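Participant: what's the 3D shape of this:
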Amino acid sequence: MNKIILTALSLLATSFVQANEADSFPNQPIKIVVPYAAGGGTDIMARQVGRTLSEIIKQPVIIENKPGAGTAIGATAVANSTPNGYTLLWGDNATYATNTALYKKLSYDPVNSLKPVSTILTGSLVLSVNKDIPVNNVKEFIDYVKANPQTMSYGTAGNGTPHHLMMESLKIANDNLNIVHIPYQGEGPAMQDLVGKELQAMFSGARIAAAQSKDGKIKILGASGKKRNQIVPEIPTLSESGLPDFVYEYWHGISAPAGTPDAIINKLNDAFKQTLANEELVQWIATSSGAYLKSSSPEEMTDKINQDIIKSKALVQEIGLSLD
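Facilitator: Alright, predicted model coming up:
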């Protein structure tokens, strides 16, 4: 038989199989890989979203934790999975963008080995200072740092984390503020030292900051996002506080292995869109993390990844940071 005809028949058969798979999808449990440890904030959010998703697709949703290597272990596992829609990745802007700037070699390619499904949420961190720093808003903080060079330090959850990159962005946006970075193994230890006055400032999650602020141990000055953080809605954003161009948000999104058929991606996208519109879930996310649920089309998530890669590379190059 003519080779061209054989090729055409093979493609037709493949299309037929894929169409049948898409029509019946999903007909078995879906696994969502979370590249962070069990019990952490991302894991807890993923499990809550997974429960609602399960109700919509009428199939179990299994959360599997694969932490390590700056989310690369989990991302690589998904990238190497069968592209049938049953293994998905819950990644964040580090997974999809920042890692390309921080690491010279990655075990996965965020652009070519993963296929976007939908964004999940967007959120902000908050800027806090210890209670003895004589400032009450962002402008006063910036002026105080400028007036006290080389005497201020800030803590983060580690090198290359959003906490770190946000403060470095703030420094750059304000004439390269002279405040020293002290990286920690996680947000909790850094917050302890902020309360203990060994640090002067830090960006952190709103929940951990609100707990300390309520007891008068720290002062929250501003939130980093476009909107106010829902845990501390009384706190203005940095853009409301005299820095109109300063917006730095983290975001999470779902992707599948490259090669997953578009028909299955579209089915998943519709399922996540319905999931994220659930009012109980919207309220739970708001009160637990202060974030905003936000779905997108696969194309919109692709654009977001590409834009963030460009921004991340520019920022990381400016501050001279590399993690390998």
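Participant: hey, let's count contacts and neighbours off CA atoms from now on
Facilitator: Fine.
Participant: quick one, strands of this protein?
Facilitator: Along the chain, the stretches classed as strands by DSSP state E are 30-34, 61-65, 87-92, 114-123, 126-130, 153-156, 180-183, 201-204, 218-223, 250-257, 292-293.
Participant: and for comparison, fold this next one:
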Amino acid sequence: MKLFTQLICSLAVAACAGIVQAQEPFPSKPVTLIVPYPPGGAVDTFARALADGLKQEWKAGVVIDNRPGGSEVIGAAALAKAHPDGYTIMASTEAASILNPLLFKKLPYDAAKDIAPVSILVRAPLVLAVPSSSPANTLREFIDMARARASNPVRYGSAGAGGTGHLPFIQLASDHQLQLIHAPYRGAGPMLQDLLGGHIEAGLLGTAVAEPHIRSGKIKGLAVTADKRLASLPMVPTYQELGIPDINATFIVALSAPAGTPSPIVDAIAQAARKVLQNPEFQSKTLNPFGFVPVGSDPASFGDYIRREIPVQKKRIQIGNISLEM
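Facilitator: Model prediction:
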């Protein structure tokens, strides 16, 4: 009887311990934030600032884990294999969840099954820019120039095939029946240098990158994807102002988690990130310099965005006949 009583007591203690552990506040240990880019770039810089803000919100550590390569494939594959407990998350663009499954014939992860959307953190408008030597001073003039040069197509550049600097030009060409030639570069830096030098005739640039060159007159900004003119580039009109269909030249930075991460934890991560984004100091020091527009969506809204964007980007990729290999 004594032994039976001791056993019951032991089981009760174990059960209580399990309940206490289950109710332990999140996070109770450091969180790993995967960044699928090398240190120093815009996404990495943003992610590090976000990590600092989350540390303050959570009173817990946030460790950056850079996993560059393969257009976010390496980082996304690492996220997909992580334990779904909220202690491994990823800050990435739409490449991981939307573009890669459409561009690559084979991936080491299944975006729909392995990755859970947490929050769209920011949206980054892009500026369609041309060299200062271009005869086009407006987007309408650029379209007319491209249409008139069907036998000698306008050459535009991007930071890589299938990315946010490439696909919107496919949309522009489709909308206006243009013949354009794509020149893919290994990164935004070389593309920008050739745009400044007039070796290519157009490109899509982040607003922070474009601003100093537009103000100095080295390039001309023809249009920006935004609801209204940007404070940093008040001289560049929006597509709506011009009465021209918006080519959705924008990219996002978002948080994702491994599929199967409990909903309360996913919601808690999204809420903490939203608080960081709403901080005026964070906005002035981190968002404004890059031209990032804060969003801070909930998981459901991010999931809806993915579902809306997949058919849009799929159509562009099919029109461009784009397929990539690892």
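Participant: follow-up on the earlier one: if you compare the strands of the first structure, which one is most tucked away?
Facilitator: Comparing the strands of the first structure by mean neighbour count (mean count of other Cα atoms under 10 Å), strand 201-204 comes out on top with a mean of 29.
Participant: that strand maps to which residues in the second structure?
Facilitator: Across the second structure, the stretch matching strand 201-204 of the first structure (TM-score structural alignment) is residues 202-205.
Participant: and the matching stretch, how far from the first structure on average?
Facilitator: Once the two are superposed, stretch 202-205 of the second structure sits an average of 1.0 Å from its aligned residues in the first structure (mean Cα distance after the TM-score superposition for the first structure).
Participant: mind putting the strands of the first structure in JSON lines, distance to Ile172 of the first structure included?
Facilitator: JSON lines is the format used below for these (distance: least, Cα to Cα, whole Å):
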{"stretch": "strand 30-34", "distance to Ile172 of the first structure": "32"}
{"stretch": "strand 61-65", "distance to Ile172 of the first structure": "35"}
{"stretch": "strand 87-92", "distance to Ile172 of the first structure": "24"}
{"stretch": "strand 114-123", "distance to Ile172 of the first structure": "22"}
{"stretch": "strand 126-130", "distance to Ile172 of the first structure": "16"}
{"stretch": "strand 153-156", "distance to Ile172 of the first structure": "15"}
{"stretch": "strand 180-183", "distance to Ile172 of the first structure": "13"}
{"stretch": "strand 201-204", "distance to Ile172 of the first structure": "15"}
{"stretch": "strand 218-223", "distance to Ile172 of the first structure": "17"}
{"stretch": "strand 250-257", "distance to Ile172 of the first structure": "19"}
{"stretch": "strand 292-293", "distance to Ile172 of the first structure": "27"}
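Participant: between those strands, which one is nearest to Ala314 of the first structure?
Facilitator: Proximity of these to Ala314 of the first structure was assessed by Cα to Cα; the nearest stretch is strand 250-257, lying at 17.0 Å.
Participant: close enough to count as contact, Pro60 of the first structure and Ile30?
Facilitator: Yes: between Pro60 of the first structure and Ile30 a contact is recorded at 6.5 Å, counting by Cα atoms under 8 Å.
Participant: contacts only, for the most centrally placed residue in the second structure.
Facilitator: The centroid of the second structure falls nearest to Thr93 when counting by Cα atoms, centre = their mean (2.1 Å). Residues in contact with Thr93 of the second structure, defined by Cα atoms under 8 Å, 6 or more residues apart in numbering, are 251-254.
Participant: same question, Leu170 of the first structure
Facilitator: 177, 246 are the contacts of Leu170 of the first structure under Cα under 8 Å, 6+ apart.
Participant: what lines up with it in the second structure?
Facilitator: Using TM-score structural alignment as the criterion, the counterpart of Leu170 of the first structure in the second structure is Leu172.
Participant: any idea how far Phe4 of the second structure is from its match?
Facilitator: Plainly put, Leu172 of the second structure is 77 Å away from Phe4 of the second structure if you go by Cα to Cα, to the nearest Å.
Participant: and if you look at Ile143 of the second structure?
Facilitator: The span separating Ile143 of the second structure from Phe4 of the second structure equals 85 Å under the rule Cα to Cα.
Participant: same drill for these two, tell me which one is more crowded.
Facilitator: For Ile143 of the second structure against Phe4, the residue with the higher neighbour count under other Cα atoms under 10 Å is Ile143, and the figures read 18 against 9.
Participant: the more buried one contacts His176, correct?
Facilitator: Yes: under the criterion of Cα under 8 Å, Ile143 of the second structure lies in contact with His176, with a separation of 7.4 Å.
Participant: for Pro67 of the first structure, what are its contacts?
Facilitator: Applying Cα under 8 Å, 6+ apart, the residues contacting Pro67 of the first structure are 34-37, 73-74.
Participant: repeat that for 10 Å
Facilitator: The contact partners of Pro67 of the first structure, by Cα atoms under 10 Å, 6 or more residues apart in numbering, come to 33-38, 73-75.
Participant: out of those, grab the one that's most surrounded.
Facilitator: Neighbour counts for the contacts of Pro67 of the first structure peak at Ala75, which has 32 neighbours (criterion: other Cα under 10 Å).
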